[in-house]
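Asker: Sequence and predicted structure below; questions after.
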Amino acid sequence: MTKDPAGKKSAPPLIWAFTTYFAEGLPYILIRTLSTFFFRASGVSLEATGLTSLYGLPWIVKFLWAPYLDSFGTKRSWLLITQVLLVCFFTLIAVLTQYSWALPVIALLFFLAAFLAASHDTAIDGFYMEALTVEEQARFVGYRVMAYRIAMMFGSGVIVTIGSRTGWVWAFGLAALVLGLLFLFHLTLLPRCERAKESIRQLMAQVFTQRFVLIMFMVSCILAAFIVWYRNSPKLATFPFSNLVGFLLLFSLLLLVPLRTRFLAGIKNRPDSIFARAFLSFIDRDKITAIILFIICLRVGEFMLSSMAGPFFIDVGLKEHYGWITGAVGLPCSIIGAMVGGWLIARKSLQKMIWPFLLAQNLTNLAYMMLAFHLLPYGTHVPGGVSVDTTANILFACAVAAFDYLAGGLGTAVLMTFLMGLCKEDFKAAHYAIGTGLMSVAGVYAGSFSGFLVEWVGYAYFFGISFVFSLPAMALIYFLPWPEVKKTSQP
């Protein structure tokens, strides 16, 4: 045990970094993945089940309300509030799973829980930056990744198995119990490292006004009508609605860059403009265009690769081995990569390690290209798969996958440390949410055209092209304002 700045006993960072990010990963996998499995197993149509893609919307647009988590209350208080509310939601869902008439209610509860979970994520990320120094933030990146991955495995493995074999009331009940125990641990032993600028009660007084409720009602009606129109448009319906909304909002952020000076002058006379100050403070820095382009391009090549790695293993005849390769080989390698990457960044600095780490991450695309040329004639896509299930080929595939996950862990350490370094003191949670939003939307669009590209040129050439798409981020490293990144990361 250690003592926090308030003099109370608290858990050491090694412990709470694990527990908080386990608590972050579990609701995500339950809402984004397990909900789809549950609704389909309950007999819901494929068309209706497809609407669960809307559950991803809060994670893409969470930067819209993140500034208020920075300005009212503390990250610790928001973490605890959203966590206990998630416990209540999953408990209620567990009870309602016993009744077939409750499926629409459960769908609504999942949607509301998605907003809570996205806010919970934002609070945890902000708390992590408030409670740790710059060096500690890099050092514990590996523990964050490990906890999150274990939570994902727990949700997609243990919870799904219990739901399928024993009943969903026990599955969601167990999830609520685990989150409840984590809440009690965090309530008791999570360090107090931040003072509230304004109380959460003051925020509630500002939010729950007649005008605000009326505006939200009108926005909800317009959004609902737009979703109905969107779903009935054959061409648009093939693309997730949440991804489109996220893209439009983040594109609007990019449009603010050339106008930031004018907007900054305008909000000086309005100190209560929390939303505007958060966004403008993010873009009010040297070489912001290079920074935003770097964030967008950082993982494009990796996203292209990861979106087609599974289909590639299936098409080359290694379908039966893909599960244990990703689990037994991929999981430990990704954790080791993130831990080693975080340790080296803390020891050597991000500026020294970013280029070799990104080079390693992007070389995995070429490794997959070599594997594809080896397993498929001329690197082309072969419908129906081919027989390559030999010991030598399996070992080759394992080696490539191990390198991919290990280098991906190094890239994750770079990404997290870089984004944390961009977060300014007053809006750490908001700035981190903006950064992750930019990256995630770029990844969605990079992965969306990958299948078409594979059908056109084949797997091997596709992996080579994905490497080319990774080069802009490496070139942009030399245009990044490193003193600015280092300065703004100080707690």
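Answerer: Sure, I can see it.
Asker: Every contact and neighbour count from this point should use C-alpha atoms.
Answerer: Noted.
Asker: can you count the residues close to Ser199?
Answerer: 13 (other CA atoms under 10 Å).
Asker: Sorry, slip of the keys, the one I care about is Leu248.
Answerer: 12.
Asker: Just the element for it, please.
Answerer: helix 241-256 (DSSP states H and E).
Asker: Can you point out the buried residues in that helix?
Answerer: By 16 or more other CA atoms under 10 Å, the buried positions in helix 241-256 come out as 241-244, 246-247, 249-250, 253-254.
Asker: Repeat that for stretch 473-485.
Answerer: 473-474, 476-477, 480, 482, 485.
Asker: Contacts for it, please.
Answerer: With contact meaning CA atoms under 8 Å, 6 or more residues apart in numbering, stretch 473-485 is reached by 285-287, 290-291, 293-295, 297-298, 351, 355, 358-359, 418, 421-422.
Asker: same thing but 7 Å
Answerer: Identification of contacts with stretch 473-485 by CA atoms under 7 Å, 6 or more residues apart in numbering yields 286-287, 290-291, 294, 297-298, 355, 421-422.
Asker: Likewise for stretch 412-426?
Answerer: Residues contacting stretch 412-426 (CA under 7 Å, 6+ apart): 70, 138, 141, 338, 341-342, 354, 431-432, 435, 485-486, 488-489, 491.
Asker: this is the other structure I want to compare:
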Amino acid sequence: MDAARHNPLKWIPTLYLAQGLPYFAIALVFGQMMKSMNMSNAEISHWLAFLGGAWIFKPLWSPFLELASSKKLVVVSLQLFGGVCLGLVALALQFPFWLSASVAVLFLASIASATHDISCDGLYIASLSKKGQAQYAGWTGTFFNAGRLLAQGGLLTLAGYLEKSYGVTSAWTVIFGIIGLTMCALGSYNFWALPLSPNPRMSEHNAAAVARTLGEVIIDYFRKPGIWISILFIILFRAGEAQVATIGPLFLREARAAGGLGLDTAQVGMVYGTGGTIAFIIGSIAGGYFTSWLSLRRAILFLILAVNLPNLVFYYLSHALPTDLTVIGVALSLEMFGYGFGFVGLILYMMQVVAPGKYTTAHYAFSTGVMQLGFVFFRGISGDIQSALGYKNFFLWVLVAAIPVTILSQFIPMESREQGSGEAVPEAA
């Protein structure tokens, strides 16, 4: 009975849906809500960048999670806490100071979500054999992105219909109420379904010992050969994509008189959150096979181009301003396919070039923090740049922003200069 209950297919889908949903609720849905509240693109980009900061620093507290009695306890607690925080946005919207109240509870939700990422992957690794990890790796990515499909597709579409029927505030009250209840439901189910995955209890395993090890990990990371050029590469890789990911959805909502496409919330959900998400998943799978076939060194230029060349889609849309939703949907699906296809290159660079060494897993986690630092930085400035340049010139700037990493990729090593790594890097969701 217990073995049947802990069949991986009974908990992996809900575990990774609970990883993806809050991330996309904070990174995408909240931005659309602020747009409906008539906030400027610069303000929206600043707040989204602020809320994304938790994913930068999560490697600093990740080792201390091993002090808990089990990974399941941490995972379920964070899912329930995150659900409560996301649900509190619905309450915050009822006050005149709705923005500060929403940001406050979403800040707590972002810390919970970033911390959950660590424990979620740790539970997955600890609960499955290496064969099982490989066997179910595709499920993790699929259900993580199901969170995007639910948030950016289904919930945005629903928000659009509710805005027309009940008004903006009531619509988003319902949406964040649904998100909060969904997360609490997932946490309750996972309390029943997840394997316990107890952490080892050792006499020397205490906060002081963990802090000492963390210090060693950080020092070793910055002593890696060529680490600063690697950090620069990781940060620049998402320079264009981060800005498009922030401003692109807002451009779709912008009034045509102001240079946007004038779509309503429901239409954005339909064209970006459904077809675009499916294209992203297909692109991610194809990019993995492509890189495996060609090798990272030979594939990296194509992968960088795949992430950035589809941004021509937005340059075209900002000039042509089409009204046909089919044309817009196909264009956005092309952009999302390229993003999924090329993003594999950055993941593999961090895994295969930067992470290997004495602390492979920890150094991979630090590299993802660096990646998020780059994303947050370029997201934070994107609104100000767009406000200064207008949409047409902004999307041209985004293409120019991809040139430095394209050039850099041809001059830096694409193989690890560390030898003797014996620690496995976790599967990427």
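Answerer: Looks like it came in fine. Treat the numbers as computed from the prediction; the structure is a model and nothing was measured.
Asker: Output the contacts of stretch 473-485 of structure 1 in a markdown table, with neighbour count appended to each entry.
Answerer: Output for the contacts of stretch 473-485 of structure 1, formatted as a markdown table (neighbours: other CA atoms under 10 Å):
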| residue | neighbour count |
| --- | --- |
| Asp286 | 14 |
| Lys287 | 13 |
| Ala290 | 17 |
| Ile291 | 23 |
| Phe294 | 21 |
| Cys297 | 23 |
| Leu298 | 27 |
| Trp355 | 18 |
| Gly421 | 26 |
| Leu422 | 23 |
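Asker: quick check, nearest of the residues you listed to Val457 of structure 1?
Answerer: Lowest distance from Val457 of structure 1 to those (CA to CA) belongs to Cys297, with 22.4 Å.
Asker: Spatially nearest residue to the counterpart of the closest one in structure 2, not counting backbone neighbours?
Answerer: Matched to structure 2 by TM-score structural alignment, Cys297 of structure 1 sits across from Leu236. Nearest non-adjacent residue to Leu236 of structure 2, counting by CA to CA, 6 or more residues apart in numbering: Val405, 5.6 Å away.
Asker: Quickly find the element holding that neighbour.
Answerer: Going by DSSP H and E, Val405 of structure 2 is in helix 403-408.
Asker: in that helix, what counts as buried?
Answerer: 403, 405-406, 408.
Asker: Mean distance of it to its aligned residues in structure 1, please.
Answerer: Compared with structure 1 after the fit, helix 403-408 of structure 2 shows a mean deviation of 3.0 Å (mean CA distance after the TM-score superposition for structure 1).
Asker: give the contact list for the counterpart of Pro200 of structure 2 in structure 1.
Answerer: Residue pairing (TM-score structural alignment): Pro200 of structure 2 is matched to Ala196 of structure 1. The contact partners of Ala196 of structure 1, by CA under 7 Å, 6+ apart, come to 72-74.
Asker: now Leu108 of structure 2
Answerer: Applying CA under 7 Å, 6+ apart, the residues contacting Leu108 of structure 2 are Cys85.
Asker: now the one 10 residues further on
Answerer: Shown here is Ile118 of structure 2, whose contacts under the criterion CA under 7 Å, 6+ apart are Ser62.
Asker: residue boundaries of the helices in the stretch 251-400 of structure 2?
Answerer: With helices called from DSSP state H, counting those that start in this stretch, the stretch 251-400 of structure 2 shows them at 265-270, 276-294, 296-308, 312-320, 325-349, 360-401.
Asker: Now do the buried residues in the fifth one.
Answerer: Translated: helix 325-349 of structure 2. 328-349.
Asker: what about the aligned partner of Trp59 of structure 1 in structure 2, how many residues close to it?
Answerer: Here Trp59 of structure 1 is matched to Trp55 in structure 2, going by TM-score structural alignment. Trp55 of structure 2: 22 surrounding residues under other CA under 10 Å.
Asker: Please apply the same query to Phe115 of structure 1.
Answerer: 19.
Asker: ok, now which ones touch it?
Answerer: Phe115 of structure 1 neighbours (CA under 7 Å, 6+ apart): Pro58.
Asker: Done for today, thanks.
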